[in-house]
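# Coordinates only, no sequence provided:
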C-alpha cells in the first residue's frame, strides 16, 4: 500500500544524504557486533525479546549516530533539513511507513514518519527527539566535533561528537528500534509515530511550535509520547536508576535594571549604580524560594532513597516524601537535601545569574546597569510572585527586577498510570532487575511541554545509560557516549514500544 510523502528536488543537500547513506551501508556491514565481551553497565544479562537482534541494534544505532554527527546541525543556523532528508531516506526502506519532510525556511525542517500497524485498534504512540545541536568551540575538543570518532579509554570505547548525547543519540537508537519493530507490524495494535524536530536548542519557533500550530494533524491522535529528558544513571559500574521525566520546570528570564547618576570615576559616588546592582544581585543569588513538593517530586525522593548511600541524605529523602509530613518536617529535611545542587533544584523554584552588563569605559561611572537571572519555576509556582520576592530581597531603591515576557500556564503533569509509563518501567526492570525506576521532574526545558499543553502525556528519557561524568558533558566540550550504551538504549526503546503496541 503506497503512503504519502513530501516530494523533494535533488539538491546538494540530497547528495550529502546519499553519500551519508552509502557510509551507513558500509558501517552496518563492518561494525563489530559485541563491543565488549566482559560485563559492563551496558551488558544485559536477561534474555532478549523474541525476535530482537541485539547485535544488529548495536550496529545500526552506532551507524545512524555516526551519520547524524557528520551532518552539521549547529543551532544557529540549524540546517535540520539535512537530517530530515537522512531520516526520509532511511525510512523509505522500511515497509509500511508514511513519511513527511516538512521544510520551514532557510534549510530548516521537521520530520514525521508513521509506522502503520496492519490492524490498529488503539491510538498511536509517539517517539520524538530534536535534530539541532548547540554550537562548539572546536579548539577545546580532542576530536573533530562533527566527525564521529571512537576513542578507547581504559576498558570503555567512547564515541565522541556533538549530539552524541543531546539528542542525536536518542534519535539514532529510536530509529534502530523502529527498524526492528517494523518487522512485526502485523502484530501491533497501534501505529508508532517518529518525530524529529528543529530548533529545540533555541532560536526562531520553527520546531515543536511549528508542528503544533501548522502540522498538528500528523500527530494529534497520539495517546502519549516518549521524548528526551529523563536519565538512565550509571554508578559503581551498575545501572542504578532509570529516571522517567513526567513534568518539567518552566523557564523565564528576569532582568534587574539599576539606574542613577553618572559621573567621572575620579569622584566616587555613594549611589554608584553598579555597586547597587551588585548588592541586589548578590542577595537574590543567595535567596532560596520556599520548598514546594508535588506528586512527582515526592515519589522521586521516596524511590531515590532506596539507592541513596549517604545515611543523612537517605533519611532526609524519606522524611520529605512521607505523606502528611508537616511544613517543619519538610523544611528540616529540605535543608539537608539542598546541600546537593540537583536536589535543591528539584525542591524549589531556582534562579541562576547568567548575564551582567554595565559601563562604557573604565574612567566613567555609568548611569545604568543590568543583570539577568534565568529562573526555572516549579509547575505549581507563580513567576509574578517570584519577581515580587526578588524586588523585596534585592532591597535597593535603584534596582528594579522585571519579568522578560509574560507568565505562561504550566502544562499538566503526565501521570504514572498510563500504559506508556508502565511499559517504560517494565522494560527497565526486565533489562536490569536490580534497578530503581523513578518519576522525575526535569529542571531543564524540552519539547515535551508543548505536547503536554495539547493534552498528550509525554515522558522523557535519555535512553543511553551514562555515568555522571559523561552526562555532564551535554552541551559541553568533548561530548561523548559509551559505544555499548547505544545498543542498550535501542533495546530499551524497542522493549518499551513493543510492550505498548503488542496485541
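Looks like it came in fine. Note that this is a predicted model, so its numbers are computed, not measured.
# use CA for all of it now, contacts and neighbours both
Will do.
# thought residue 447 was touching residue 198?
No - counting by Cα atoms under 8 Å, residue 447 does not reach residue 198; the two are 10.0 Å apart.
# neighbour count winner among these two?
residue 198 (34 against 22; other Cα atoms under 10 Å).
# can you map out the strands along the stretch 1-150 of the chain?
Along the stretch 1-150 of the chain, counting by DSSP state E, counting those that start in this stretch, strands occupy 97-103, 109-115, 125-130, 149-153.
# Quick check: neighbours shared by residue 447 and residue 198?
residue 208 (Cα atoms under 8 Å, 6 or more residues apart in numbering).
# who's in contact with the spatially most central residue of the chain?
For the chain, the residue nearest the mean C-alpha position is residue 229 (3.5 Å; Cα atoms, centre = their mean). Applying Cα under 8 Å, 6+ apart, one finds that residue 229 lies in contact with 244, 245, 442, 446, 459, 460, 461, 462.
# Would you enumerate the residues in contact with the residue nearest to the third one when sequence neighbours are not counted?
Excluding the flanking residues, the one nearest residue 442 by Cα to Cα, 6 or more residues apart in numbering is residue 248, at 4.5 Å. Residues in contact with residue 248 (Cα under 8 Å, 6+ apart) are 378, 379, 441, 442, 443, 444, 445, 446, 449.
# Quick check: the fourth one vs residue 285, distance?
Here the distance between residue 442 and residue 285 works out to 21 Å (Cα to Cα, to the nearest Å).
# Please, a PyMOL command that selects the buried ones among the contacts of residue 248?
Selecting only the buried entries of the contacts of residue 248 in PyMOL, with 16 or more other Cα atoms under 10 Å as the criterion:
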select buried, resi 378+379+441+442+443+445+446+449
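# Helices of the stretch 51-200 of the chain, residue ranges please.
54-69, 80-92, 168-181 (DSSP state H, counting those that start in this stretch).
# and the ones you listed as JSON lines, adding distance to residue 419 and mean neighbour count?
Formatted as JSON lines, the helices of the stretch 51-200 of the chain follow (distance: least, Cα to Cα, whole Å; neighbours: other Cα atoms under 10 Å):
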{"stretch": "helix 54-69", "distance to residue 419": "24", "mean neighbour count": "25"}
{"stretch": "helix 80-92", "distance to residue 419": "26", "mean neighbour count": "23"}
{"stretch": "helix 168-181", "distance to residue 419": "18", "mean neighbour count": "26"}
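# Let's have those helices in CSV, adding distance to residue 371.
What follows is these, written out as CSV (distance: least, Cα to Cα, whole Å):
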stretch, distance to residue 371
helix 54-69, 36
helix 80-92, 33
helix 168-181, 34
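# before we go on, here's another structure to hold up against the first:
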C-alpha cells in the first residue's frame, strides 16, 4: 500500500496534484518546439525551448540562468536551496534537443504533441521531453507550495546531448563548473522504467553506460582509370577493413552492473545463471522482453560500420575512400578496444576519432539508490528494482568529469505490452500519460527524501 492507501494498480484518489495536472501539457509544449539536432550545426538549435523553460521557472519565482555556448545552443540552469545545505548537492538534468524525425514515416506529425489513446505522441516524448516535463512540473509544484528539497538540487536543461554534448553539458562542465559546485550525484534519463519479467514488474535503474568511439576510417590509394590494373585501390583496402571490423566477435564480459541484473532476473524467473554459458546468459536477457535490446548490447563491446564514401564515377578509381564506425566499448575497455580496431583496420587504413567519450559504472548500492527504490515502492509496492547498463550514452558522461556519479532514473510504470525501448529514436515515439503522472509522484518523493 502507498502512504495514501492506494495499491500499486490504483489511480490516485482525489484531485491530482498540480504537477500531475500539468505534466502532460508541459510535455506537449516542449514537443511542439522543434529542436532537431542533426549533429552538423544545421538544426534549429535549442534556444526557443530554453526560453520556454526559463519562462516556466520564472513564473513560479525562480531565477534561472540561460547560457549559450554558441548562438542558438542554449542551456538553462537553476539551483534549488535544500533543507540541509551541508549535504552534497544533487544534479537533476534533462536535455531539450531531439534526434530528427521523418514526418512521412509517422502516423502523426512528430512535432504536434498530440494526445490520444492515452499517450502523448511526438519526437522527444520518450527521449527526453517527457522527463523534462516531469522535472519542471515537480519543481514548479514544490516552489509554489513553499517546499524545499532534502538537499540542494541543481536543475539543468542541456543542449546538444544527441550529438555528444559539446554545446551543452560538456561546455558547462568545462566553462562553468561552479554551477555544479558541491554536487556528487546526478539523476537523468534512460532508467527507472518498468519491464515485465515472468509476470513481475521490474524497474531498470541505470547504473552504467558504455563508452563511445565514433571513428573515421581513411584509405588512401592511387587514382586511375577503372579499366586499368591497380594494386593500390583505396576502396579495396577500406572494404577489407570494414568487413573485418563488422564481422569481429568481441568477447563477452559481464561487468558488476550486468552481473547483478542477470542475478536479479534469475531470482525472478528461476532460470539458471552460468556466467560461462552463453545460452544461459541469452535466456536471462530474453526474459526481459523488449528491454533485451538494451541489455543484450551490454555484455560485450560492439563496433558497427555506419557510413561509406568513395569515388565520383564508375570508371574512375578514387584516390581516397572513407567510412565511419560506431564503437561502444564496455567501461574500462576503451584503449584496448581502440587498439583492436586499428589492428583490424590494417596498416593501410588510418583510424581517426570523430568523438570519444568514457564508459561509466557507478555504485548500484548506497543511500541514493535506496531512496530511488523506496520512492518507487511507495507508488508501486510490488516493484523490483534492478541495475542495468545502458548501451548508449547520456550527459552523465560530462558530469563525471567533475566526479559526479550519474544515474538513469526517469521513473515510468509502463504497460507490459508496450515495446518501450523501440521508441527511443523510433517512429511514432510516444509515452503513456498515466506513466508521466506516475513519474511525477516518484520524482516528487525523490526530491523530498534523497
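That came in fine, so what should we check first? Bear in mind the structure is a predicted one, so any value in this text is a computation, not a measurement.
# I'd say residue 368 of the second structure and residue 450 touch.
Yes - the criterion here is Cα under 8 Å, and residue 368 of the second structure meets it with residue 450 at 6.0 Å.
# right, so of the strands of the stretch 1-150 of the first structure, which gets closest to residue 258 of the first structure?
Between residue 258 of the first structure and these, the shortest separation by Cα to Cα is 38.5 Å, and it involves strand 125-130.
# which residues in the second structure does that closest one align to?
In the comparison with the second structure, strand 125-130 of the first structure aligns to the range 90-95 (TM-score structural alignment).
# how much distance is there from stretch 251-264 of the first structure to the middle of the chain?
Its chain's C-alpha centre and that of stretch 251-264 of the first structure lie 33 Å apart, by Cα atoms, centre = their mean, to the nearest Å.
# swap that for stretch 127-138 of the second structure, sorry
14 Å.
# where in the first structure is the aligned partner of that stretch, by residue range?
Under TM-score structural alignment, the match for stretch 127-138 of the second structure is residues 166-177.
# list the buried ones in the match of strand 125-130 of the first structure?
Buried residues in stretch 90-95 of the second structure (16+ other Cα under 10 Å): 90, 91, 92, 93, 94, 95.
# related to what we said a few turns ago, and the residue nearest to the centre of the first structure, what pairs with it in the second structure?
Checking TM-score structural alignment: residue 229 of the first structure goes with residue 190.
# so how far is residue 411 of the second structure from its match?
9 Å.
# what helix or strand is the alignment partner in the first structure of residue 312 of the second structure on?
Superposed on the first structure with TM-score structural alignment, residue 312 of the second structure falls opposite residue 360. Here residue 360 of the first structure, judged by DSSP states H and E, is contained in no helix and no strand.
# ok so, going back, now do the match of strand 125-130 of the first structure: distance to the chain's middle.
The answer for stretch 90-95 of the second structure is 12 Å, by Cα atoms, centre = their mean.
# Residue 156 of the second structure -> the first structure?
Match for residue 156 of the second structure (TM-score structural alignment): residue 195.
# oh sorry, the question was meant for residue 20 of the second structure
Under the alignment (TM-score structural alignment), residue 20 of the second structure pairs with residue 58 in the first structure.
# Please look at that match and residue 482 and confirm they touch.
No - the criterion here is Cα under 8 Å, and residue 58 of the first structure misses it with residue 482 at 11.6 Å.
# Show me where the stretch 351-450 of the second structure has its helices.
With DSSP H, counting those that start in this stretch as the criterion, the stretch 351-450 of the second structure has helices spanning 367-379, 396-399, 433-449.
# Just send those back as CSV, with distance to residue 280 of the second structure too.
Output for these, formatted as CSV (distance: least, Cα to Cα, whole Å):
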stretch, distance to residue 280 of the second structure
helix 367-379, 28
helix 396-399, 32
helix 433-449, 33
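# I'd like the distance between residue 266 of the first structure and residue 361 of the first structure.
Taking Cα to Cα as the measure, residue 266 of the first structure falls 13 Å from residue 361 of the first structure.
# For residue 14 of the first structure, which of the helices of the stretch 51-200 of the first structure is the nearest?
Going by Cα to Cα, the one of the helices of the stretch 51-200 of the first structure nearest residue 14 of the first structure is helix 80-92, 6.9 Å.
# okay, and the closest one goes to which residues in the second structure?
Residue span in the second structure matched to helix 80-92 of the first structure, by TM-score structural alignment: 46-58.
# tell me how far that stretch is from the chain's mean position?
22 Å.
# Stretch 496-503 of the first structure now?
23 Å.
# and stretch 135-149 of the first structure, how far apart are its ends?
End-to-end for stretch 135-149 of the first structure, by Cα to Cα: 18 Å.
# Buried residues, that stretch. List them.
135, 136, 141, 143, 145, 146, 147, 148, 149.
# Also stretch 362-382 of the second structure?
362, 364, 368-369, 371-382.
# same check, this time on stretch 185-193 of the first structure
So stretch 185-193 of the first structure, judged by 16+ other Cα under 10 Å, has buried residues 185, 187, 188, 189, 190, 191, 192, 193.
# what sits against the fifth one?
When contacts are counted by Cα under 8 Å, 6+ apart, residue 190 of the first structure is found next to 116, 117, 119, 120, 121, 122, 123, 124, 125, 501.
# And those residues, which is closest to residue 72 of the first structure?
Distance to residue 72 of the first structure across the contacts of residue 190 of the first structure (Cα to Cα) is lowest for residue 125, with 29.2 Å.
# Burial check on the equivalent of residue 266 of the second structure over in the first structure, number of neighbours?
Matched across to the first structure, residue 266 of the second structure falls on residue 305, judged by TM-score structural alignment. If you count neighbours by other Cα under 10 Å, residue 305 of the first structure ends up with 20.
# Can you give me the neighbour number for the nearest residue to residue 305 of the first structure once chain neighbours are set aside?
Beyond its immediate neighbours in the sequence, the residue positioned closest to residue 305 of the first structure (Cα to Cα, 6+ apart) is residue 314, lying 5.0 Å away. By other Cα under 10 Å, 20 other residues sit near residue 314 of the first structure.
# In contact with residue 314 of the first structure: list those residues for me.
305, 306, 308.
# Please apply the same query to residue 115 of the first structure.
When contacts are counted by Cα under 8 Å, 6+ apart, residue 115 of the first structure touches 96, 97, 98, 182, 185, 191, 192, 193, 194.
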